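S.K.: sequence and predicted structure are below.
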Amino acid sequence: MTDTTNAHLDALEPTLVWRHFRTLCNTPRPSGHEAALVAKLEAFADAFGFAHDRDAFGNLRIKKPASPGHESAPGVILQGHLDMVAQANADTPHDFEKDPIRTYVKDGWLHADGTTLGADNGLGVAAILAVLEDDTLTHGPLEALFTLEEETSMGGALGLAEHWLEGSLLLNLDSEARGEVYIGCAGGADVMVDAQLPGKALGDDEAVIALALTGLKGGHSGIDIHKPLGNANRLLVRALRALDMLDARLIDYRGGTLRNAIPREAFATLALPADELEAACDKIAKLEAVLKAELGSGDPGLSLTLTRVEKTAQEPLTRDASAMLLAALTATPCGVERMSADVPGVVETSNNLGVLSLSDGRLHLCALVRSLHDSATDAMADRFSALFGLMGARVKVDNGYPGWAPNPQSTLLETFKARHQALLGAEPAVKVIHAGLECGILGAKYPELDMISFGPLIRGAHSPDERVELESVVEFWSMLRALIEDLASAQPR
């Protein structure tokens, strides 16, 4: 039986791009589970007679020979990552390792039904596959580089084999803004905090309550970090801190699922003296109104609720341990730390409180620190070590990756700007992005590469609100084809 899932994508323009994107939507590909998609891409390469190979990490390269007469043109590497962020609304049952992404079109945008769409970086990957398939395109030597595990650890780029790639120009297709081209990005690192905290049995005079903070928009922890969005972990900790004066003791906590997504929901259970229950309800109701007023129209859907629950099997933290933990979390850096002095309007350093959990006294926090300066990333990570070291927690900094230093004199950039002007009637805005593009890592491994990054217009990346503007995909595809043809006539480097 023919699979009709996402069949409507076949009717969209450009057809080559959307047909490949349909394959990506129908093939589960959360980070760490890209094997099925890799197998399909290898079969695609075999069907067209393209050479392909993989490095030790598993990154895939497919090579397409130059058009006749353009063999001496500079080699172009088209690069994107295969994995996608796995986020679903609480009321959307979805197994990202088994279920396809179900899409629909509304008001000129493509959305997913209650989950992330995977346009990040699925549309970049689809465009690369379309270039490989397009036999009307004039081009020099092409390499398609598909990396793995970008969304969770940058593992594919970090593990990329050296002395493997042959091209001198790299087009990263993982940007998300129309009319813009990126020539630099932030580096970053994961900061993980773990501790075992002491508990004390629930008292006969204590009630158990559950707090839920839901309804936030969420977003990308880099490109959306400066926007007026709520961070569910930051806000629920604020609510818990407000109850701390009522001698509340934290029992468990879960908030956020990915360190690179601004958390939309967070939940906690705590114990407090039963005679303080009415006061707690009053505090939470007032705080909900305060938080709604603070967030305003930037993130208007916040809901903060308190309910009484049956006694729990888990032991609450001791009063001192609970107070100490909430004090440390309240003092933890979150959001924009500093704006760039050299690139106006760009965030220099930030931190996202991405994943926070407490169960049976075991605390785990995973934050993502980003900065245009690697030294500032190190300094922010050290603040975590200093703060949580005071409570005896173990702090580990891992998955560090370098930033991408801008090169405004790039020849590739000048070619892109000229083609953008000729094709679209305006020069692109040249940008530096506060997000972890793989270009920083690739540039460290291949320092002679001339690189730029561009893509279609994507909004709400890393959240179930992710969507892509259809018209921008047409523009993106036209720009990509024209740029490749321009580079086919360039002098070898």
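M.R.: It's in.

S.K.: every contact and neighbour count from this point should use C-alpha atoms.
M.R.: Will do.

S.K.: chain center to stretch 398-410: distance?
M.R.: The chain centre lies 17 Å from the centre of stretch 398-410; the measure is C-alpha atoms, centre = their mean, to the nearest Å.

S.K.: next: stretch 469-486.
M.R.: 23 Å.

S.K.: list the helices and strands the helix or strand containing Ala293 packs on?
M.R.: Here Ala293 is covered by helix 277-295, with elements defined by DSSP states H and E. Contacts defined by 3 or more C-alpha pairs under 8 Å, 6 or more residues apart in numbering; DSSP states H and E place helix 277-295 against helix 232-244, strand 303-309.

S.K.: buried residues, it. List them.
M.R.: Residues 277, 280-281, 284, 287-288, 291-292, 295 are the ones in helix 277-295 that count as buried (16 or more other C-alpha atoms under 10 Å).

S.K.: who's in contact with that helix?
M.R.: Contact partners of helix 277-295, identified using C-alpha atoms under 8 Å, 6 or more residues apart in numbering, comprise 207, 228-230, 239, 242-243, 246, 300-306.

S.K.: hmm, 6 Å instead?
M.R.: If you take C-alpha atoms under 6 Å, 6 or more residues apart in numbering as the criterion, helix 277-295 is touched by Leu304.

S.K.: now the angle from it to helix 232-244?
M.R.: Between helix 277-295 and helix 232-244, the angle comes out at 140 degrees (axes from the mean of the first three to the mean of the last three C-alpha atoms, to 10 degrees).

S.K.: picking up where we left off before, let me know which of the helices and strands packed on helix 277-295 is tucked in deepest.
M.R.: The highest mean neighbour count among the helices and strands packed on helix 277-295, using mean count of other C-alpha atoms under 10 Å, belongs to helix 232-244: a mean of 21.

S.K.: now distance to Ser322 too, for the buried residues of helix 277-295, in a markdown table please.
M.R.: Shown next, in a markdown table, are the buried residues of helix 277-295 (distance: C-alpha to C-alpha, whole Å):
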| residue | distance to Ser322 |
| --- | --- |
| Leu277 | 18 |
| Ala280 | 16 |
| Cys281 | 20 |
| Ile284 | 18 |
| Leu287 | 20 |
| Glu288 | 22 |
| Leu291 | 23 |
| Lys292 | 26 |
| Leu295 | 27 |
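
S.K.: got another one to weigh against that:
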Amino acid sequence: NQAFTITAKDFAGGHSGETINDGKSNAIKALSLALRRVAQAGVSYVLASITGGAAANAIPSEASAVIVVDDVNAGETVKKAVGEEQAEIAEVYGEVEKNAHFLVESADVPAQTFSADDTKNLVSLLNILHCGVFAMNQLLPKLPDLSANIGTIRTEGDHVAIQYFPRASADARLRELMAILPVYAELTGCDIELASPEPAWTENPHSKLVPLVADVYKEEAGKEARIEAMHGGLETGYFFSMNPKLDIISVGPTTHDIHSADESVELDTVALLTRIVAKTLGKLNN
């Protein structure tokens, strides 16, 4: 026997809501496609471990798997198959994933592995779990209406744990997707635990708070406010679910590359936001 570590590295990553429609790949998904290609190349292998991602709500930028093969001469076939998947990703994702690549390295043969059936089922599950946008909003063309992301995968003893994170702009959309997820589990012999969904928070076209805050923003910042609906879960959704008559908006400082290694915040905008909130509260009180 011999073992290899296959690693998907330097994928763009980022926030699984804010940047889900930017045409990115997903390192865990890409790794699963590479593993499937290795099997299609005729290499018989079993998984020893697989890991990737940093958080459920982030698009993973790296993932790796250790496989064990019976054929001691299979190394070149494995490398060729993984190389073909890298070429495919470059063709599909083009300029979006400029740095994404795979590494195939020799590894120590582990004492324990998963069975051939479990290996096949896990790779199949990862292949069929959709990552990215399912549907765009019909009223707000730039806003995804339903999306999902494989955020993390971890080998924990004798099982593998996967965090799959769907997002939707309406509760009914989310319920529809959650209803079919157990089918994926049944078909691949996996167990599934459905967490309590965060309530959706829909845009209010008649909001009185939006124009008020926009005016305050212009007074403080000296320019027009950018008002957008976003594809992300917020605490405000819980307030809305308890009282849909509430007029709610969400404001925040200027951030970049959220949930990636390059995440940053413009500190000056934090001070600006503080002034805007204080001035808005003063006007609401009058």
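M.R.: Thanks, I have the structure now. These figures come from a predicted structure and were not determined experimentally.

S.K.: list the residues that contact the aligned residue in the second structure for Asp486 of the first structure.
M.R.: Applying TM-score structural alignment, one finds that Asp486 of the first structure aligns to Lys283 in the second structure. The contact partners of Lys283 of the second structure, taken as C-alpha under 6 Å, 6+ apart, number zero.

S.K.: in the helix or strand hosting Lys283 of the second structure, which residues are buried?
M.R.: Assigning secondary structure by DSSP H and E places Lys283 of the second structure in helix 267-284. Neighbour counts using 16+ other C-alpha under 10 Å place 273, 275-276, 279-280 of helix 267-284 of the second structure among the buried residues.

S.K.: kindly report the same for stretch 242-260 of the first structure.
M.R.: Buried residues in stretch 242-260 of the first structure (16+ other C-alpha under 10 Å): 242-244, 248-260.

S.K.: report the two of the residues you listed separated the most.
M.R.: The distance between the two most remote of these (C-alpha to C-alpha) is 30.6 Å, for Ala248 and Asn260.

S.K.: which one of the buried residues of helix 267-284 of the second structure is nearest to Asn204 of the second structure?
M.R.: Thr280 (18.7 Å).

S.K.: and the gap between the closest residue to Leu272 of the first structure other than its chain neighbours and Glu150 of the first structure?
M.R.: Spatially, and ignoring its direct neighbours in sequence, Leu272 of the first structure is nearest to Ala248 (4.2 Å; C-alpha to C-alpha, 6 or more residues apart in numbering). Using C-alpha to C-alpha, to the nearest Å, Ala248 of the first structure is found at 40 Å from Glu150 of the first structure.

S.K.: again, but for Ser375 of the first structure
M.R.: 22 Å.

S.K.: looking only at neighbour counts, state which of these two leads.
M.R.: Glu150 (23 against 10; other C-alpha atoms under 10 Å).

S.K.: show me which residues of stretch 461-469 of the first structure are buried.
M.R.: 461-469.

S.K.: need the contact list for Tyr104 of the first structure.
M.R.: Counted by C-alpha under 6 Å, 6+ apart, Tyr104 of the first structure has contacts 110-111.

S.K.: can you point out the helix or strand that includes it?
M.R.: Per DSSP H and E: Tyr104 of the first structure is located in strand 103-106.

S.K.: check Ala195 of the first structure too.
M.R.: Using DSSP H and E, Ala195 of the first structure falls within strand 187-196.

S.K.: and that strand, which stretch of the second structure?
M.R.: Using TM-score structural alignment, there is no partner range for strand 187-196 of the first structure in the second structure.

S.K.: what range does the strand holding Tyr104 of the first structure cover in the second structure?
M.R.: The aligned range for strand 103-106 of the first structure in the second structure is empty, by TM-score structural alignment.

S.K.: aligned counterpart of Glu263 of the second structure in the first structure, please.
M.R.: By TM-score structural alignment, Glu263 of the second structure lines up with Glu466.

S.K.: the counterpart of Ala386 of the first structure in the second structure and His231 of the second structure, how far apart?
M.R.: Per TM-score structural alignment, the equivalent position to Ala386 of the first structure in the second structure is Val183. In this view, Val183 of the second structure and His231 of the second structure are 26 Å apart by C-alpha to C-alpha.

S.K.: do the same with Met136 of the second structure
M.R.: Counting by C-alpha to C-alpha, the gap from Met136 of the second structure to His231 of the second structure is 10 Å.

S.K.: same thing with Leu194 of the second structure?
M.R.: Leu194 of the second structure is 21 Å from His231 of the second structure, by C-alpha to C-alpha.

S.K.: over to Ser32 of the second structure?
M.R.: Ser32 of the second structure is 26 Å from His231 of the second structure, by C-alpha to C-alpha.

S.K.: what helix or strand is Thr152 of the second structure located in?
M.R.: With elements taken from DSSP H and E, the one containing Thr152 of the second structure is strand 144-156.

S.K.: elements contacting that strand?
M.R.: Judged by 3 or more C-alpha pairs under 6 Å, 6 or more residues apart in numbering; DSSP states H and E, the packing partners of strand 144-156 of the second structure are strand 45-52, strand 132-136, strand 159-168.

S.K.: wait, which of the ones you listed is closest to Phe239 of the second structure?
M.R.: When these are compared by C-alpha to C-alpha, strand 159-168 sits nearest Phe239 of the second structure, at 17.1 Å.

S.K.: residue range for that closest one in the first structure?
M.R.: Going by TM-score structural alignment, strand 159-168 of the second structure sits over residues 362-371 in the first structure.

S.K.: now Leu158 of the first structure. Nearest residue, chain neighbours left out?
M.R.: Per C-alpha to C-alpha, 6+ apart, closest to Leu158 of the first structure is Ile441, 6.4 Å.

S.K.: hmm, I typed the wrong one, I wanted Gly345 of the first structure.
M.R.: Gly345 of the first structure's closest residue in space is Met339 (C-alpha to C-alpha, 6+ apart), at 7.1 Å.

S.K.: distance of the one you found from Ala376 of the first structure?
M.R.: Met339 of the first structure sits 12 Å away from Ala376 of the first structure, going by C-alpha to C-alpha.

S.K.: out of the two, which sits in the busier spot?
M.R.: Using other C-alpha under 10 Å as the criterion, Met339 of the first structure and Ala376 rank with Ala376 on top: 20 against 17.

S.K.: list the contacts of the more buried one.
M.R.: Not one residue lies near Ala376 of the first structure by C-alpha under 6 Å, 6+ apart.

S.K.: quick check: it is in a strand.
M.R.: No: applying DSSP: H, G, I helix; E, B strand; the rest coil, one finds Ala376 of the first structure to be helix, outside a strand.

S.K.: for Gly403 of the first structure, see how far away it is.
M.R.: For Ala376 of the first structure, the distance to Gly403 of the first structure - C-alpha to C-alpha - is 11 Å.

S.K.: all good on my end, thank you.
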